[in-house]
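Novice: Predicted model follows, preceded by the sequence.
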Amino acid sequence: MAEEIKKIMFTVRKPPHGSIYVYEGLEVKLIMAAYDADISVVFMDDGVFAVKQGQNTKELGIKGFAATYGALVDYEISQVYVDRKSMEDRGMTEDDLLVIGEDEDTEEPIKPEVVDGDQIAAMMAQQHNILAF
């Protein structure tokens, strides 16, 4: 009897700098991708800043890790979403989002998919586990 593949969603609600949550959450996502699980990620609230391109952390005196999000698709994490309202409330547009990978066939850049709150709620209802970072 085949075991059901676990659906695990990560929510990222905190800004990328000022705490270790978002960076450690990124590490956990990449580690979990090695296991046979259906991984998805939703950036909401201040977490949308984690996938904003053009971040410069030099004045903060820390090394930025936003470029690591560019490996998500390489780790077979292609279900990456951004909450539309959170993004718009923070003055961001789809053009501001990081590239998280490249389409294997077309070599086109892949960015997170912008979704509405009702879509996020529906996705959450289908998960076995939801981990917040």
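Specialist: Here it is on my side, so go on. Residues are numbered from 1 along each chain as shown.
Novice: use CA for all of it now, contacts and neighbours both
Specialist: Fine.
Novice: quick one: buried residues of the strand or helix carrying residue 124?
Specialist: Using DSSP states H and E, the element containing residue 124 is helix 117-125. Using 16 or more other C-alpha atoms under 10 Å as the test for burial, helix 117-125 gives residue 124.
Novice: this is the other structure I want to compare:
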Amino acid sequence: MSKSLLIISRQAPWAGPSAREALDIVLAGGAFDLPIGLLFMDDGVLQLLPEQKAAHVQQKDLTANLQALSLFGIDDLYVCGESLVERGIAASGLNIDTLQLLNGSDISLIIDRYDQVITL
């Protein structure tokens, strides 16, 4: 039986390689049918904003990777509501519509549900 894995993505999309690495891990896990989830929190919620201008910082846009999550069977997608509020982001304006909005103790419950947790 496969162990479940939760990836917590906490970095802004262009703050370094962490955001891309988190997506790569999730997509690879999905390709192998591992039970995997992805939680966006802190500056990681900035990855979910539409119309990223990746070329301005000479980076690749992460939008295609985010859109591919459902194609790889990644259905457990979470976003921290407090992180959105702190950054003035409305949940209705995110580029993934299947996110589950979590607050406070909900995050602890989700983390406890997975066998392994990786924070990037």
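Specialist: Looks like it came in fine. Remember, predicted model here, so these are calculated numbers, not experimental data.
Novice: Can you pull the TM-score for these?
Specialist: Comparison of the two superposed chains (TM-score structural alignment, normalised by the length of the second structure) gives a TM-score of 0.92, and 120 aligned residues with a C-alpha RMSD of 1.3 Å.
Novice: can you name the residues of the second structure that the helix or strand just after the helix holding residue 124 of the first structure overlays?
Specialist: Downstream of helix 117-125 of the first structure, the next assigned helix or strand under DSSP H and E is strand 129-132. Under TM-score structural alignment, the match for strand 129-132 of the first structure in the second structure covers residues 116-119.
Novice: That stretch vs the first structure, average offset?
Specialist: Compared with the first structure after fitting, stretch 116-119 of the second structure deviates on average by 0.6 Å (mean C-alpha distance after the TM-score superposition for the first structure).
Novice: show me where the first structure has strands.
Specialist: Secondary structure of the first structure (DSSP state E): strands located at 6-12, 37-43, 79-83, 101-102, 109-110, 113-115, 129-132.
Novice: so how much does the helix holding residue 124 of the first structure differ from the second structure once superposed?
Specialist: Using mean C-alpha distance after the TM-score superposition for the first structure, helix 117-125 of the first structure ends up 1.0 Å from its aligned counterpart in the second structure, as a mean over the superposed pairs.
Novice: neighbouring contacts of the match of strand 129-132 of the first structure?
Specialist: 3, 4, 5, 6, 7, 8, 9, 10, 111 (C-alpha atoms under 8 Å, 6 or more residues apart in numbering).
Novice: Quick check: closest non-adjacent residue to the first one.
Specialist: Computed as C-alpha to C-alpha, 6 or more residues apart in numbering, the closest residue to residue 3 of the second structure that is not its neighbour in sequence is residue 115, at 5.8 Å.
Novice: Could you pull up the contacting residues of the one you found?
Specialist: Applying C-alpha under 8 Å, 6+ apart, the residues near residue 115 of the second structure are 3, 4, 5, 6.
Novice: Equivalent analysis for residue 45 of the second structure, please.
Specialist: With C-alpha under 8 Å, 6+ apart, residue 45 of the second structure has these contacts: 10, 12, 79, 80, 83, 84.
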